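# This is a predicted model, with the sequence first.
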Amino acid sequence: MIRLMVILAVLGYAAAASAGEACRKVQHLGDGYTVCTFDPAAEDIQIFQNDRSGKPYGSFRALENDLHQDRIYVRFAMNGGMYLDDQSPVGLFVENGRELKAINTNRGWGNFHLLPNGVFYLGSGKAGIMESKAFAASGIKPFYATQSGPMLVVNGKLHPSFLADSTSLKVRNGVGVAADGKVVFAISDGAVRFHDFATLFRDDLQCGNALFLDGSISSLDIPEWRRRDGLFPLGPIIAVTEMLPG
């Protein structure tokens, strides 16, 4: 009986850790994407910034190595928001219920300030994406949060600045929340325009709200697929983790 329980536990872990079900390849308007979907009510989605010494992780490998010390396995990870030269977040950052960086609603240059921007947040088994000023006024106290911009989809509508014929093409990644509450991550295989990336979330992935995380440095880590991007230093990292058995 004990042996059977151990076998079932191992099989259960293997099924939960499978990226085969969580991640898939998608085609949209002639471009390829990797899309991964996770349920915040059943899976451990976290946002990381600094290691136990207080320094930014900077890479998926560093995050994995650090978490392995506590027998925690990374199933999936993606760069999780824009950052400054010292790899600190540009905007709001909340980790383990502690606000480490205040929300940034200032106007400025670059994609982060292409308003409206927004906040991706997690808490009590639920996830959400909200325009930054609305989030600041909401009184929500998340367990994890990261701010980035621009918003891709706002309450079912595309960001007003996106053009269907834009010539600005870059690799891009982002996150959305579907109607069933599941979190949907996407990264383009090649260079795409904002408009097409946003319609992927709205039309194909059925996300009423979606947030751009970054472009050019967009990075993905799926250990089961033997993919671990590492060309660029990273700031915040969103990861889906699981405790190793034993």
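Here it is on my side, so go on.
# Please make it C-alpha for all contacts and neighbour counts, starting now.
Noted.
# Count the neighbours of residue 217 for me.
Per other C-alpha atoms under 10 Å, the neighbour tally for residue 217 reads 19.
# and it, helix, strand or coil?
Each residue gets one of three states, and residue 217 gets coil by DSSP: H, G, I helix; E, B strand; the rest coil.
# From residue 192, how far off is residue 166?
The spacing between residue 166 and residue 192, counted by C-alpha to C-alpha, to the nearest Å, is 10 Å.
# Hmm, I typed the wrong one, I wanted residue 90.
24 Å.
# Equivalent analysis for residue 59, please.
24 Å.
# Quick check: longest helix in the chain by residues?
helix 2-16 (DSSP state H).
# what's that helix in contact with?
Helix 2-16 is contacted by residues residue 245 when judged by C-alpha atoms under 8 Å, 6 or more residues apart in numbering.
# So for residue 166 and residue 192, which residue has more residues nearby?
Neighbour count, other C-alpha under 10 Å: between residue 166 and residue 192, residue 192 has more, with 21 against 12.
# For stretch 117-134, buried residues please.
117-123, 126-132 (16 or more other C-alpha atoms under 10 Å).
# Which one of these is nearest to residue 230?
Nearest to residue 230 out of the buried residues of stretch 117-134 is residue 120 (C-alpha to C-alpha; 23.4 Å).
# Let me see the contact set for the closest one.
Residue 120 is in contact with 127-130, 145-147, 175, 211, counting by C-alpha under 8 Å, 6+ apart.
# could you say which helix or strand contains it?
Using DSSP states H and E, the element containing residue 120 is strand 118-123.
# same thing with residue 136?
Using DSSP H and E, residue 136 falls in helix 132-138.
# next helix or strand past that helix?
As assigned by DSSP H and E, the chain's next helix or strand after helix 132-138 is strand 144-148.
# who does that following strand touch, helix- and strand-wise?
strand 44-48, strand 93-95, strand 118-123, strand 207-215 (3 or more C-alpha pairs under 8 Å, 6 or more residues apart in numbering; DSSP states H and E).
# Please compare the first structure with the one that follows:
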Amino acid sequence: MRALILSLMMLAAPSAQATECRQDQFDGSDFTICEVDLSREDLRLFLRDDAGNILGNFSRVEGSLASGQRLGFAVNAGMFHDDRRPVGLYIEDGQQEMRIITSDGPGNFGLLPNGVFCIQDGRAQVIESRAYAANPPDCRYATQSGPMLVIDGALHPRFLPDSTSLNIRNGVGVDATGTRAIFAISDRAVNFDHFGRLFRDHLGTPNALYLDGRVSRLYAPDLGRDDFGFQLGPILGTVVDEAGKSL
């Protein structure tokens, strides 16, 4: 009887709450942090609509969802070309659109080591790109960007504490269990060293990946935030029901 009661209670329990976003401070700067529990939440990548057109913003992503679904949280998901195609590896719902790039090159993307954010069933990884290419894991969704912010607990070797290269920045790290993806966007301009230390020293992620700079955008309705401006390429977001609960 007790087991039956517990089972009925579980069935009657409401769905898990959606992504938690909060304001935070680290080393004199303000950041917005959003944490996704991958064991309970549905985190996806979005690029195109059913006609093949690039979605480009949060409202169009939400409009592409099935009836009864909406976005719970979203961010830009990596760098893109002028036509908004992804730079580097891109996998959506198991289908690869762009291949992995392992050569160095110009800009932040080519500042090796760069990396891949790989979403699997109930977990995720941030993987250095050459390690990914040598032994590709099974990713339901994946996006490549760069540079890596934290690599196995160490900051990217090219970061300088006194760098004057300041920008709004956003990125993603994964906790040691692989079940929690932690997204951060700076509320004012910071350098790479500062941003990397946020993930390593404050958020405690052993691996973290830079997503982008001045085009960084966040959708966090619980904070009343729906950034607009630049049209985006890939977008990362959670899908929830109409009541804002995880599916």
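Structure's in. What do you need? Everything numeric in this text was worked out from a predicted model, so none of it was measured.
# before we move on, the earlier item: just tell me the aligned range of the strand holding residue 120 of the first structure in the second structure.
Against the second structure, the aligned range for strand 118-123 of the first structure is residues 115-120 (TM-score structural alignment).
# Mean deviation, the matching stretch versus the first structure?
Its aligned residues in the first structure lie a mean 0.4 Å from stretch 115-120 of the second structure after superposition (mean C-alpha distance after the TM-score superposition for the first structure).
# The first structure: helices as residue ranges?
Under DSSP H, the first structure gives helices at 2-16, 19-22, 60-68, 132-138, 194-199.
# hey, which of the ones you listed is tucked in deepest?
Scoring these by mean neighbour count under mean count of other C-alpha atoms under 10 Å gives helix 194-199 as the most buried, with a mean of 23.
# what residues does that one touch?
28-29, 152-153, 158, 162-164, 166, 168-169, 172, 210.
# Also stretch 54-70 of the second structure?
Contact partners of stretch 54-70 of the second structure, identified using C-alpha under 8 Å, 6+ apart, comprise 46-49, 71, 74, 84, 219, 228, 231-235, 239-242, 244.
# and if we set it to 6 Å?
47-48, 71, 231-233, 239-242 (C-alpha atoms under 6 Å, 6 or more residues apart in numbering).
# Need the residue closest to the centroid of the second structure.
Note on the second structure: the residue nearest the mean C-alpha position is residue 172, at 4.9 Å, using C-alpha atoms, centre = their mean.
# In the first structure, what sits opposite that one in the alignment?
So residue 172 of the second structure corresponds to residue 175, using TM-score structural alignment.
# Do I have it right that that match meets residue 211?
Yes - the criterion here is C-alpha atoms under 6 Å, and residue 175 of the first structure meets it with residue 211 at 5.4 Å.
# In contact with the closest residue to residue 177 of the first structure other than its chain neighbours: list those residues for me.
Spatial nearest neighbour of residue 177 of the first structure, excluding adjacent residues (C-alpha to C-alpha, 6 or more residues apart in numbering): residue 183 at 4.7 Å. Contacts of residue 183 of the first structure were listed using C-alpha under 6 Å, 6+ apart, and they are 37-38, 176-177.
# let's go with 10 Å and repeat that
Residues near residue 183 of the first structure by C-alpha atoms under 10 Å, 6 or more residues apart in numbering: 36-40, 45, 120, 122, 126-129, 175-177, 207, 210.
# For the residue mapped onto residue 226 of the second structure from the first structure, which non-adjacent residue is spatially closest?
Using TM-score structural alignment, the equivalent of residue 226 of the second structure in the first structure is residue 228. Counting by C-alpha to C-alpha, 6+ apart, residue 228 of the first structure lies nearest to residue 221, which is 4.3 Å off, once chain neighbours are set aside.
# And the nearest residue to residue 109 of the second structure once chain neighbours are set aside, how close does it get to residue 156 of the second structure?
Using C-alpha to C-alpha, 6+ apart and skipping the chain neighbours, the partner closest in space to residue 109 of the second structure is residue 146 (4.1 Å). Residue 146 of the second structure sits 10 Å away from residue 156 of the second structure, taking C-alpha to C-alpha as the criterion.
# Likewise for residue 113 of the second structure?
7 Å.
# any shared contact partners between the two?
147-150.
# Tell me the one of these nearest residue 104 of the second structure?
Proximity of those to residue 104 of the second structure was ranked by C-alpha to C-alpha; the top entry is residue 147 with 10.6 Å.
# Would you check that that closest one makes contact with residue 209?
Yes - applying C-alpha atoms under 10 Å as the test, residue 147 of the second structure and residue 209 come out as touching, 6.5 Å apart.
# Which neighbours do these two have in common?
By C-alpha under 10 Å, 6+ apart, residue 147 of the second structure and residue 209 have these common neighbours: 114-116, 128, 171.
# quick one: which two of those are the most distant?
Most distant of these, by C-alpha to C-alpha, are 128 and 171, 14.4 Å apart.
# Quick one: the residues in the second structure that stretch 152-159 of the first structure pairs up with.
Counting by TM-score structural alignment, stretch 152-159 of the first structure corresponds to 149-156 in the second structure.
# now do stretch 49-62 of the first structure
By TM-score structural alignment, stretch 49-62 of the first structure lines up with residues 47-60 in the second structure.
# how about residue 200 of the second structure, what's its partner in the first structure?
Taking TM-score structural alignment for the superposition, residue 200 of the second structure sits opposite residue 202 in the first structure.
# so its match makes contact with residue 175?
No - counting by C-alpha under 10 Å, residue 175 is not a contact partner of residue 202 of the first structure; they are 11.4 Å apart.
# which residues are in contact with both of the two?
Taking C-alpha under 10 Å, 6+ apart as the criterion, residue 202 of the first structure and residue 175 both touch 152, 209-210.
# can you list those residues in JSON lines and add distance to residue 2 of the first structure and neighbour count?
Formatted as JSON lines, those follow (distance: C-alpha to C-alpha, whole Å; neighbours: other C-alpha atoms under 10 Å):
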{"residue": "152", "distance to residue 2 of the first structure": "50", "neighbour count": "34"}
{"residue": "209", "distance to residue 2 of the first structure": "46", "neighbour count": "27"}
{"residue": "210", "distance to residue 2 of the first structure": "45", "neighbour count": "36"}
